[in-house]
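> Got a predicted model here, sequence first, then my questions.
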Amino acid sequence: MSARQRPVRRIVIVGGGSAGWMTAAALGRALSGQSHAITLVESEAIGTIGVGEATVPPIHEFNRYLKIDQAEFLRATHGTIKLGIQFDGWGGEGHHYFHPFGYFGIEMAGIHFHHYWLRHLAAGGDPDQAPYNLETMAARAGRFAPATRHGPVHHAVHFDAAAYARFLRTYAEDRGVVRIEGKVADVSLDPEDGFITAIEMDDGRTIEGDLFVDCSGFRGLLIEGALQTGYAEWSRWLPCDSAVAMPSEGEGDPAPFTRSTAREAGWQWRIPLQHRDGNGYVYSSAHLGHDEAETLLRARLPGPALADANRLRFTAGHRKEIWNRNCVAIGLAGGFLEPLESTSIHLIQTTIIRLLSLLPRDAIDPRVVARFNRDALHEYRTIRDFVIAHYALANRNDTPFWRDVAAAGMPDTLAERIEAFRATGNILFEPGDLFGPTNWHAVLTGQGVRPQSWHPIADGLSADELASRLGALRGRVAEQLAELPPHIAFLRGLG
C-alpha cells in the first residue's frame, strides 16, 4: 500500500452498538471544534448483539478521557461493580478459584509478592491467597467503595451494553457526530488503490468519506465484505463457536463479581446488573446442539427469564489486518475472543485509543498502518494465550468436549510461559500487557500449576521476618475490608 495523499477530514463509522458509539464518542471528544465531519450509520432494523457486558479496570481510563462521571455512568447503564471473576468447576466438580483485580500483597526488594508466597507455601503455609488481596476479600464479603484510607479498590464494572450505547450516542451527538439511519447496500472502491470512497445506502443516498471505521459486527461489512482482508482463526485451541444469551431476574443483591461456570461443552456466564442478571452459555456446536444449549441455560438461570434467547455464532480470531487501506475495524468486525476474561469492550477501547494516537491528517501512511496492525495483533495474541490457559490447564475429562480440549494442546508462546512459571515461579510478561503478574498468578495457580521454585531474593528474609510481614499484609487487608460498605449500599448511594 502506498501513501494516499489526501487529507482525512470526513470520518464515516458503519455500525452502532458499543463499538460504534464508543468510537464516535472518542472521536467527537478528540476532534471537537475542528473541521472534521464524523458520521455514524446504523440501522435500527439490524440491532446489536450486546445483552450485558463485563469489563476490565481500564474502562475507567476511557470514561475519564470522555470526562464521564462514574455515578452518572452507573446510573445510566444500570451498572454494578466488578472486583474480579469467580471460576467454578474449571478444575472439576466442586473446584473454584477467584481471579481478582488489584494486587497480591506488595512488591518487596524489587520482586513480586507471589515469590514470597511460594516460599511460604513450600514451608507448609496456608495455601489461601485471598487474605493478601483486598478485592478478593471484598468480593467474598459483597463489599465495595472506590477507595479506603490506604488507597484505591481496584475494580471494573458490569453494565447494560444497549444502555451504554444509548448513553454514548447522546454524548457523541452533543459533540457534533451526525447519525444516519439506514442500511448499507454497497461499498464503492477507488479503482486505482482499492480505498473505500463511499458507501451506498439502500434508499439511494451516497455517503462519501476519507476514513471509514467498520463497527458492523461479525459481518465485517467493510473490512471483509468490501476489502476481503482475510481472517486468522484460532478454533484449534478455542473450539467454542456459539453462545446463547438470556437475561433473567436477579437473585438477591447483585454480587460485585462475574461468575464463570464450566459446563459440559463450554462455560456459562452470570453478570449481575442493578435491574437484572445477564446470562449466557458459550459452547462448541460440535459437542452440543443449539436447542439443547438453550434448554440447559434456561434450566440454570438464577431467576425467571426476562426475554427470549439471543443466539450467536462466531469464530475465535481476528482479521489479518485490523487497519486495511482507509478502513479500521473495531469490535467484532476486527476480531473475537470469547468473553471468558471480559476483554471485548477492552479491545474496542484499545483499538480506538490506538487509532486516536495515529489518526492521519494529510495522508494515510503505510508505515503508520503497519505499526497500528503490529501492535493490535500482538494484543490479540497475548489475550488469546491468557484465555487459552483456562482451557489448556482445566483438569476435566468428564465429557467429549473437555477431552478434545485437553488433546488440542496450546500455542508455543503459552507453553513457554507456563513452563517458565512452573520451573522458576517467574511470570513472563511485557510492560503494557493487559494481564500482568497478579492475573497470571491467579489463573495459573487457580488452575493447579505449582511452581517448583521462586526468586532467590525471596530467601533474603528470615522465616520469622517473612511470617511477620505476611501477617502484617493480612492485617492491612482486613483493616481495609472493614472500611468498605456493602456493595448494594454503594449502588443505592449513587442517587
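Thanks, I have the structure now.

> Going by C-alpha atoms from here, please, whenever you check contacts or count neighbours.
Will do.

> quick one, strands of the stretch 1-150 of the chain?
Along the stretch 1-150 of the chain, the stretches classed as strands by DSSP state E, counting those that start in this stretch are 10-14, 37-42, 53-54, 80-82, 84-88, 96-100, 147-148.

> Endpoint to endpoint, stretch 8-18 covers what distance?
Using CA to CA, to the nearest Å, the gap from the first to the last residue of stretch 8-18 comes to 24 Å.

> Of the strands of the stretch 1-150 of the chain, which is nearest Thr229?
Of all those, strand 10-14 sits nearest to Thr229, with 16.8 Å by CA to CA.

> next up, a second structure to put side by side with the first:
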Amino acid sequence: MTGLDMRKVRKVVIVGRDVAAWLAANALQRALGGTGLTVEVAELPGLLRPQDTLASLPPLENFHRLLGFDAQSLLKSTGGTYTLGQSFVGFSGAAAPFFHPYGSHGGSINNVAFMPFWIKARQAGLNVALEEFSLTAAAAKQGRFFLPTAEMGAFGRLDYACHLKAQPYVQFLKAQALSRGVAVVPLRLFDVRREAQTGHITGLVSADGREVTGDLFIDATGSESLLLGQALGVGFESWSQWFPGNRVLTVSAERLRALPAYSQVRALSSGCLHLTPVQDMTGLQNVYSDADMTDQDTLEATALTAGLRLQADAIVSPLATGRRHVVWSGNCIAVGEAAGSLDPIDNAGLHMLQTGLAHLIDLFPVAADSRLEAQEYNAQMQQSFERVRDYQIAHYKLNRIDNAPFWDRLRAMAIPDTLAYKIELFRARGMVPLYEEEVFVADDWLALFTGHGLMPHGYDPLADMTPDEAAIRHFQNMLGFIRQAVEKMSPHEAFIERNASASLAKTV
C-alpha cells in the first residue's frame, strides 16, 4: 500500500440544495452514521417553487423504507398520490394511447414466459394489447389502486411509485435528517480550496470568511455542478442529438376531478407535455425546443392541451441532457443533476439520484485514497446513465407521428448501437437483451416497444410446446383474474382520502 493515503474518511460535506442534498444526507447518515462518520450539509438557497412536482419510479419506495420513512406519512406531509405507471398519448399517430405499467404482463405458461405466447396469438389474430394482461395497468386505467398482496403477487410482479409536491418533500427530508444528527450550515457564494499536490478539495470558504472542511465532498448543486464541473473542471457529454428539447415550461393547474393513479405524457407538435397529479393541484411540464416554439406559444399550447385552468406561476428553465464524463473525481462525488441531467419523459431523475447514493454507500471509501472505488463507481454510473438514455431515446426514435418535422427528424436520427441491437433483437424474436446496470427491467422495455407499435416477427419456439387450446384457457384465466381483482379494489382517490390525505395530516 506504499504511497497510498490510508487516513479514514471521518467527515462528509454535502454541498447543495433541495432533494439531492437532503436525500443524500439521510442516506449517508442512516447507512454510515453508526460508524462515527460525520455528515454535514452546506446548504445553498433552494430553487424549487410551489408549482414543482416530482414523480418517482417504484424502487424509491424501497429506498424510503430502508431510510425508515413510512409511505403513507410521506404522502400526507407532501400532498402526494400513488402511481401505477404512465400513460403515453399521441406517440403513435392515430393509434390509441398506451400504458407503461409498473409491473409484469401476464404470467408464465408451463414455465415459459408469457411474451412468446402473446406474440404467437397476435400473429394468429388476437386483438388484445399486451397491457390488458397487466393488473397494474388495468387498475390504473379504471381509477383503482391497491397495495400488492401475496395473493395478487402470484399473478406476477406488481409495483407502484408516488407523485410528490417538491417543496414539502424537501422539508420532510430535511426534518428527518436533522432529527438524525446531520449538521447544516447555510451557504451562498463560496470559494473552493484545494490541496496543491493532489487537487483534492479541502474546504469551502464563504463570502463572510467561514470555512467548511471535510474529507469527502458530495456535489448536490444541480446542473450547475459547482464542485465537480466548475471547481474540478470535469467536462459534460451532451445528448442534445437525441433529445432536442432544451427548455422546460413548468406551471401548476387546477386539481383533476378524480385523481388518477398514473402520470401522463402527451406528444405535441414540438415536444412533450407531462401531467403529474397530486392531491391539490396538477403539475405540468412542457419540454420543447426553442428552435421550434416560443415560450408564449408553449404556454398557450400547454393550456389548450391540458384542458385545465392554469395558475399564474409559469416559469421557463433551460434543459441540457447529458452526463459528466466522470462523476467521482478525487474526493468529490456528484449526485443527481450534478452528475447528469435527463429528459423528464420516464420519471427517472429521482431514480438516478437514488442509484448514485446506493452505489456510493456500497463503495464508500475505506481510506482517503479512493482511486479504486472511484474507478468502479464511475463505471457503474456511466452504464446506468446510458441504460436510461437508451430507454428514453426509444420513445422518440419509435414515434409514429406523421407530417410533423420535429418528430420526423427524431424518427430518422442515428441511435446508439446498444439501443439499435435491442430493437433489432426484439423485432426478430420478441426478446429484450439486458445489460449491466439496467434501470428499466424487461417488462418496461416490452411496454415501450409494443406501445410504440414495434411487433416481433418471431417468438421463442418453446411456446409451441403448449397446445393452442391450453394457451387460450390461460389467457382467459388471466383476464378473468385481472377483472375480478380490479373490481375489488378501492378507487385511488378514496384510498388516498382514507390513508394519506394532506388534510387528514393537518388534523392529526
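Everything's here; your move. Keep in mind that this is a model prediction, so the values were computed, not measured.

> I'd like to know which of the strands of the stretch 1-150 of the first structure lies nearest to Leu494 of the first structure.
strand 80-82 (10.7 Å).

> Which elements pack onto that closest one?
strand 156-159 (3 or more CA pairs under 8 Å, 6 or more residues apart in numbering; DSSP states H and E).

> Mind reading off the mean deviation between the following helix or strand past the strand it packs on and the second structure?
Counting by DSSP states H and E, the next helix or strand C-terminal to strand 156-159 of the first structure is helix 161-174. Mean deviation of helix 161-174 of the first structure relative to the second structure after superposition (mean CA distance after the TM-score superposition for the first structure): 0.8 Å.

> possible to save the strands of the stretch 1-150 of the first structure as a markdown table with mean neighbour count and distance to Ala423 of the first structure?
Putting these into a markdown table (neighbours: other CA atoms under 10 Å; distance: least, CA to CA, whole Å) gives the following:
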| stretch | mean neighbour count | distance to Ala423 of the first structure |
| --- | --- | --- |
| strand 10-14 | 23 | 48 |
| strand 37-42 | 22 | 51 |
| strand 53-54 | 28 | 34 |
| strand 80-82 | 28 | 33 |
| strand 84-88 | 24 | 25 |
| strand 96-100 | 22 | 22 |
| strand 147-148 | 14 | 37 |
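
> Can you lay out those as TSV showing distance to Gly252 of the first structure?
TSV is the format used below for the strands of the stretch 1-150 of the first structure (distance: least, CA to CA, whole Å):
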stretch	distance to Gly252 of the first structure
strand 10-14	40
strand 37-42	37
strand 53-54	19
strand 80-82	14
strand 84-88	17
strand 96-100	21
strand 147-148	25
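
> among these, which is nearest Leu301 of the first structure?
When these are compared (using CA to CA), the closest one is strand 84-88, at 15.5 Å.

> Just give me the mean distance for that closest one relative to the second structure.
Averaged out, strand 84-88 of the first structure is 0.5 Å away (mean CA distance after the TM-score superposition for the first structure).

> Name the nearest residue to Arg335 of the first structure, sequence neighbours excluded.
I think there's a mix-up here, since residue 335 of the first structure is Gly and not Arg. His318 (3.7 Å; CA to CA, 6 or more residues apart in numbering).

> Doesn't Gln230 of the second structure lie inside a helix?
Yes: the assignment for Gln230 of the second structure (DSSP: H, G, I helix; E, B strand; the rest coil) places it in a helix.
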